[in-house]
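Participant: got a sequence here, can you build the structure:
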Amino acid sequence: MPDIRVKSEIAGSVWKIMKQAGEAVAAEETLLLLESMKMEIPVVAPRAGTVLELRVAEGEAVAEEDVVAVIRAG
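Facilitator: Model prediction:
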């Protein structure tokens, strides 16, 4: 199965990273929180697996549809 690219659904800034590369993640578990228009928006893992990489850092701005993380399902 190919690796899963997790995308931001909204433009904003990375407020808090909840999972790091190498950590296991459950389906629908929060990977990071975005702040947009004074709201916290969770970015969740679509499937269970292992976080291979985070492509953002706390405080970094992201655009809609930016890939913020990569997960290996399993």
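Participant: please make it C-alpha for all contacts and neighbour counts, starting now.
Facilitator: Noted.
Participant: list the buried residues for stretch 19-27?
Facilitator: Judged by neighbour count using 16 or more other CA atoms under 10 Å, the buried positions of stretch 19-27 are 19, 20, 24, 25, 26.
Participant: before we go on, could you also do this sequence so I can check it against the first one:
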Amino acid sequence: PAPEPAAAAPAPATSAAPAGAHVQTAAMPGTITNIHVAVGDKVEVNQPVMVLEAMKMENEVVAEQAGTIASINVAKGDMVNPGDELFSIA
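Facilitator: The predicted model follows:
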């Protein structure tokens, strides 16, 4: 039999964040249970932005820097893995 064709390399991941924006990623696997902000909202350092439930514990994801929410890349109920983009701040 003929050998199987090599699988195509996956496309490089593209970011939904605008150029120059600070991207925050998930620190652990879990489910997004609540989102407290919308695109365009101003946030301060350590302001709660969303809630990530992992192992039956709710973990608040807070803004790492002050600015304006430039993108939200998840929705309530989404499952995320470590490193997945959650939101960006410009």
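Participant: that older thread, now the two most distant members of the buried residues of stretch 19-27 of structure 1.
Facilitator: 20 and 26 (13.3 Å; CA to CA).
Participant: circling back to that earlier point, out of the buried residues of stretch 19-27 of structure 1, who's nearest residue 64 of structure 1?
Facilitator: Taking CA to CA as the measure, residue 64 of structure 1 lies nearest residue 19 of those, at 20.4 Å.
Participant: tell me the contacts of the residue mapped onto the closest one from structure 2?
Facilitator: Structural correspondence for residue 19 of structure 1 with respect to structure 2 (TM-score structural alignment): residue 37. The contact partners of residue 37 of structure 2, taken as CA atoms under 8 Å, 6 or more residues apart in numbering, are 49, 50, 69.
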